[in-house]
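Q: the amino acid sequence is not available; the structure is as follows:
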């Protein structure tokens, strides 16, 4: 696989489910993965669960994923939501397995118009609710 984003396509289902999350609030989070041949980004799971712990338990221990989470949090006494893009690449994943996800990330991000924050996580502490909220707040300040 070369390094151009033209090598990886994003299925229409990925975009449709994102629109359902963003506009219809049909889902709380969506997990994306690469197809077996590493040529397409596909939906791995779309969930309506409001339990953040379920989201983190759905992230595989030794595989990369992308996720979009409609993150609820409080700031200055007001309830807010930010659609957050998560790149999940656990430390256990070797470079050979990570590389196709690095290439696919740009292709997917270009299709997900409306993402308000983006984070990269390599372990469960990095994707904890408090860590993600803190990262979203920092990005908002920039």
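A: Yep, that arrived. Predicted model, so just to flag it, every value in this text is computed and none were measured.
Q: can we go C-alpha only for contacts and neighbour counts from here?
A: Fine.
Q: from residue 56, how far out is the closest residue to residue 18 other than its chain neighbours?
A: Using C-alpha to C-alpha, 6 or more residues apart in numbering and skipping residues adjacent in sequence, the residue nearest residue 18 is residue 112, 6.9 Å away. Distance of residue 112 to residue 56, computed by C-alpha to C-alpha, to the nearest Å: 21 Å.
Q: just residue 47 next, same as before
A: Remark: distance between residue 47 and residue 56 (C-alpha to C-alpha) = 12 Å.
Q: for residue 102, same thing?
A: According to C-alpha to C-alpha, residue 102 and residue 56 sit 21 Å apart.
Q: here comes the other one, which I'd like you to weigh against the first:
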């Protein structure tokens, strides 16, 4: 329990590297990224950018970039066409926590998520996934419409 307590205190929780916000703004405003994957650097006690995907990358490319056995945060810029034939874009925050990842990692990502997400202004939807099926493209499509 001591481990959980030490990470639940917001002031001693994870920091957020400045480039996380800058990279998110590039995705949000400039559309230079289709997605951004963030990881917690446990030694530096901060969230950092692990990978970005270019605007032409697909959702499959994004899914393939997430580790099968470790947690990550991600944002994905989902483009779609409405029933009225309008082109729209919604930004999804995805908390990826596969059931096979280490308990310590799951706790760390769970207790740091809200604080990190607050740093990213302009998220439309949040998905928490422990299995790829929970963040299937259809799930995003249903949420965005």
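A: Received, thanks. Every value quoted in this text rests on a predicted model; they were computed, and no experiment measured them.
Q: follow-up on the earlier one: what's the residue nearest to residue 18 of structure 1 aligned with over in structure 2?
A: Applying TM-score structural alignment, one finds that residue 112 of structure 1 aligns to residue 120 in structure 2.
Q: pretty sure that match sits against residue 24.
A: Yes - using C-alpha atoms under 8 Å, residue 120 of structure 2 makes contact with residue 24 at a distance of 7.0 Å.
Q: who's more crowded, the two?
A: Shown here are residue 120 of structure 2 and residue 24; by other C-alpha atoms under 10 Å, residue 24 has more neighbours (27 against 16).
Q: quick one: contacts for the one in structure 1 that sits across from the more buried one in the alignment?
A: Aligning on TM-score structural alignment places residue 24 of structure 2 opposite residue 18 in structure 1. Contacts for residue 18 of structure 1 (C-alpha atoms under 8 Å, 6 or more residues apart in numbering) come out as 30, 68, 112.
Q: now, the residues you listed that are in helices?
A: Of these, none are assigned to helices by DSSP state H.
Q: okay if I get those residues as CSV plus distance to residue 120 of structure 1?
A: Formatted as CSV, these follow (distance: C-alpha to C-alpha, whole Å):
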residue, distance to residue 120 of structure 1
30, 16
68, 12
112, 16
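Q: and of these, the nearest to residue 77 of structure 1?
A: residue 68 (24.6 Å; C-alpha to C-alpha).
Q: aligned to that closest one, what sits in structure 2?
A: Taking TM-score structural alignment, the alignment pairs residue 68 of structure 1 with residue 75 from structure 2.
Q: SS state for the residue nearest to its match when sequence neighbours are not counted?
A: Leaving aside its sequence neighbours, residue 75 of structure 2 sits nearest to residue 93 (C-alpha to C-alpha, 6+ apart; 4.6 Å). Using DSSP: H, G, I helix; E, B strand; the rest coil, the secondary structure recorded for residue 93 of structure 2 is strand.
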